[in-house]
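K.L.:
the sequence isn't on hand, but the structure is:
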């Protein structure tokens, strides 16, 4: 646990009592603060009472008297589409609003660090797609190369559940736009932007607000090194703002669409990763046989992770060996089984059009399981990437409407996962891939993308 610094002897309110909220209350108490907690759901309040916390209705008038700060869980809207009433009350009372990411950065460094030979580092990863894989891959490379490391944030452990730092340790944080948008303190040593595509637009009032939330990690965080995916205009814009010219080694540009040779850059073309520095190639890796990272989208993740760990002095050979032992993450291009020459791949995390499009480009012949709760913008972005699809097996409550948006390919309206897996398995030929890449949220039928992926995996393994 990371005891929160700066609130000793003061009351701090916590709104939202899921995993991160309860961890925040514990970390505040460990640092000498007195947590005052609230959740809109009775279940959350019951859990807090069972731990002995002071549960106080923060929606009541005068609830913020004597409160030093309000710490908000990431799933709670603070501005768009409308502020949560508790957050609005904190603003009106002049109480600072923060989240657990802000508390982590203000509390991570301690006096113990004075005795370390090498100061701990923080690598923070954000972006629309690939940030989980990139974060896990960075952590894997570090561990495989003998560097002490912890993984937290939007993946794995909550940030305040981390162990206190060790000499030379690296913490890898996956940060969503919900987390970067509100944190009052962000000071990573290395910050990574994988890519940008439309997502969470209601929460950020459009693409500009979404990009602004991501940009805060770099513009306000002031990292020593920035790794920026430059295959979209937002990445190009951000990279252009961070340095005066490409000779500045504080910036590493990453691409999977073109060759880069100026400055410090890492790119992948036709399955080969290359690192250039000041016009000279200094590293290369053949990614084609790395089983845990199939497709160009995963090659982008590999480039971003490679660049991040290069800033810490890990050599290309050590990175290459680690890439080949990377097992992949559940629900992200996860190879579930191979049967009769047919591979079954779980990419349930492909919850938007851009992520699904990248998954569809990773394999040559696909039996595609798709559908669910559609996000804004429709499916037009998928149309150019359907060439490898033999048949689409559509699930979800609006399966028929989804199927009508897929011109030129055979569609089978299945409705439920069990029907889709059975039909796709029966139709698939050797050399083909049965791919779950829904391009939609899961909440019409499942509690989460993970529950959806688990259902697919269980059905595949049962031989449905």
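P.N.:
It's in. Note that the structure is a prediction, hence the values are computed from the model and not measured.

K.L.:
C-alpha only now, for contacts and for neighbours.
P.N.:
OK.

K.L.:
which helix runs longest in the chain?
P.N.:
helix 295-310 (DSSP state H).

K.L.:
pull out the buried residues from that helix.
P.N.:
The neighbour-count check on helix 295-310 (16 or more other CA atoms under 10 Å) flags 295-309 as buried.

K.L.:
any buried residues in the helix or strand following that helix, and which?
P.N.:
Using DSSP states H and E, the helix or strand that directly follows helix 295-310 along the chain is helix 316-324. In terms of neighbour count (16+ other CA under 10 Å), helix 316-324 has its buried residues at 316, 319, 320, 322, 323.

K.L.:
which residues touch the residue lying closest to the second one once chain neighbours are set aside?
P.N.:
Taking CA to CA, 6 or more residues apart in numbering, and ignoring the residues beside it in sequence, residue 319 has residue 141 as its nearest neighbour in space, at 6.1 Å. Taking CA atoms under 8 Å, 6 or more residues apart in numbering as the criterion, residue 141 is in contact with 309, 318, 319, 322, 323.

K.L.:
what's the spacing between residue 141 and residue 151?
P.N.:
Distance, residue 141 to residue 151, using CA to CA, to the nearest Å: 12 Å.

K.L.:
with residue 212 instead?
P.N.:
Counting by CA to CA, the gap from residue 212 to residue 151 is 25 Å.

K.L.:
who's more crowded, those two?
P.N.:
Per other CA atoms under 10 Å, whichever of residue 212 and residue 151 has more neighbours is residue 151, with 22 against 16.

K.L.:
secondary structure element for the more buried one, which one?
P.N.:
Going by DSSP H and E, residue 151 is part of strand 149-153.

K.L.:
residues touching that strand, excluding its own?
P.N.:
Identification of contacts with strand 149-153 by CA under 8 Å, 6+ apart yields 101, 135-136, 139, 142-143, 157-159, 162, 169-175.

K.L.:
can you tell me the SS state at the closest residue in space to residue 260 that isn't next to it in sequence?
P.N.:
Leaving out its chain neighbours, the residue that sits closest to residue 260 by CA to CA, 6+ apart is residue 267, at 6.5 Å. State at residue 267, reduced to three classes by DSSP: H, G, I helix; E, B strand; the rest coil: strand.

K.L.:
in addition, the following structure is provided for comparison:
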């Protein structure tokens, strides 16, 4: 646990009592603060009371007497599409609003660091797609290379649930736009921007607001080094904003698909080969095509970003390559779960938007595609360039028929349920094909989370393979 510093004796409100909210309340107590907590759900409030926390309805104006700070959980809107009533009440009472990320950056460094031989560092990763894989891969490479490391944020543990830093440790944080948009302190040593595609637009008031939330990590964070994916205009803009000129190697540009020139430090992948260039010459090259945990061009972009971070930490190319080859991948992200009769089965349930699904579709040569769910803004038009490898689509979700009608140019069967989609895809799949779950939609019409959806896919596949 990271005790929250400089809040001893103060009364601090915590809104939202999920994983990060409860960790925040405990960390506040550990630092001597007095947390008062609220959640809109009765079961969450009951769990908090069972832990001895004071539960107080923060939507009421009188609850704010004596409160010096509100810490809100990332899933709770504070501006768009409308502020949560408790946040509006905090504004009215003149109480500052922060989140656990802000508290972490204000509390992580301690006087104990004066005795360390090597100062701990923080790597923060944001972007639309690939940030979980990039974060986990950085953590894996560091750990395999003997560097102490912890992984937290939007993946795994809440940031305040981390252990206090050890000598030379690197903390890797995956940060969503929900986390970066509100944090009052953002001071990573290395900041990573993977890419940008339309997502969470209602929460941020449009694409510009969404990008602005990501950009805060760089513009307000002031990292010592920035690793920036430049395959979209937003990334190119950000790299230009961060660099003092073409010779500024504090900015490492990364790409999947294009050769990067005219920059002091670049890492890019083309046709499956990663290359690192510094000051006009190539200093490393790796063949990624047979790295099982990183299939496809989108994962090669993730590998480039992780490579750049590891190199900025002083790791050598051979050590990084060896660690990447042992990377097992993450559940629900291009996760190869089985192969039978020459047919591969891949779970990419995390492909919840059009861009991430398109990248998954481009990773395999011939696909039986399971897709559908709660459609996001913008429609499915962005999938068109990636549909050439799709032999047939099997559409799930409550609005499966409407989803299927948008898949012009390919055969699509309305299945509605995962069980039916897996049954039909397995019945028709031929050797050399891949049965791929890459929904291009949120899960909430049928599942509590993308993880539950992926687990259902895995269970259905394994049950049918076991029955053969």
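P.N.:
Received it, and whenever you're ready, just let me know what you need. On a predicted model such as this, the values are computed, not experimentally measured, just so you know.

K.L.:
now the buried residues of helix 316-324 of structure 1 as a markdown table including distance to residue 348 of structure 1?
P.N.:
Shown next, in a markdown table, are those (distance: CA to CA, whole Å):
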| residue | distance to residue 348 of structure 1 |
| --- | --- |
| 316 | 31 |
| 319 | 27 |
| 320 | 27 |
| 322 | 25 |
| 323 | 22 |
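
K.L.:
nearest to residue 380 of structure 1 among the residues you listed?
P.N.:
Nearest to residue 380 of structure 1 among those, counting by CA to CA, is residue 323 at 33.9 Å.

K.L.:
and the closest one, how far is that from residue 316 of structure 1?
P.N.:
Distance from residue 323 of structure 1 to residue 316 of structure 1, by CA to CA: 10 Å.

K.L.:
and what of residue 390 of structure 1?
P.N.:
In terms of CA to CA, residue 390 of structure 1 sits 38 Å off from residue 316 of structure 1.

K.L.:
same deal with residue 339 of structure 1?
P.N.:
Taking CA to CA, one finds residue 339 of structure 1 at 35 Å from residue 316 of structure 1.

K.L.:
before we move on, what about residue 295 of structure 1?
P.N.:
21 Å.

K.L.:
got it, and residue 59 of structure 1?
P.N.:
For residue 59 of structure 1, the distance to residue 316 of structure 1 equals 54 Å [CA to CA].

K.L.:
got the contact list for the residue mapped onto residue 180 of structure 2 from structure 1?
P.N.:
Using TM-score structural alignment as the criterion, residue 180 of structure 2 maps onto residue 180 of structure 1. With contact taken as CA under 8 Å, 6+ apart, residue 180 of structure 1 is in contact with 101, 213, 214, 216, 217.

K.L.:
name the nearest of those residues relative to residue 7 of structure 1.
P.N.:
Using CA to CA, these come closest to residue 7 of structure 1 at residue 101, 15.6 Å.

K.L.:
mind listing what that closest one touches?
P.N.:
Neighbour list for residue 101 of structure 1: 153, 159, 179, 180, 183, 185, 186 [criterion: CA under 8 Å, 6+ apart].

K.L.:
is it true that the match of residue 180 of structure 2 lies in a strand?
P.N.:
No: under three-state DSSP, residue 180 of structure 1 falls outside any strand and is assigned helix.

K.L.:
residues near the nearest residue to residue 39 of structure 2 once chain neighbours are set aside, how many?
P.N.:
Nearest-residue entry for residue 39 of structure 2: residue 16, 4.7 Å, with adjacent residues in sequence omitted and distances by CA to CA, 6+ apart. Other residues within reach of residue 16 of structure 2 by the criterion other CA under 10 Å amount to 23.

K.L.:
so residue 16 of structure 2 makes contact with residue 72?
P.N.:
Yes: using CA atoms under 8 Å, residue 16 of structure 2 is in contact with residue 72, at 6.3 Å.

K.L.:
residue in structure 1 matching residue 330 of structure 2?
P.N.:
Match for residue 330 of structure 2 (TM-score structural alignment): residue 329.

K.L.:
how close does its match sit to residue 443 of structure 1?
P.N.:
21 Å.

K.L.:
distance to residue 258 of structure 1 for the contacts of residue 101 of structure 1 - can I get that in JSON lines?
P.N.:
Converted to JSON lines, the contacts of residue 101 of structure 1 look like this (distance: CA to CA, whole Å):
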{"residue": "153", "distance to residue 258 of structure 1": "31"}
{"residue": "159", "distance to residue 258 of structure 1": "36"}
{"residue": "179", "distance to residue 258 of structure 1": "31"}
{"residue": "180", "distance to residue 258 of structure 1": "29"}
{"residue": "183", "distance to residue 258 of structure 1": "34"}
{"residue": "185", "distance to residue 258 of structure 1": "35"}
{"residue": "186", "distance to residue 258 of structure 1": "31"}
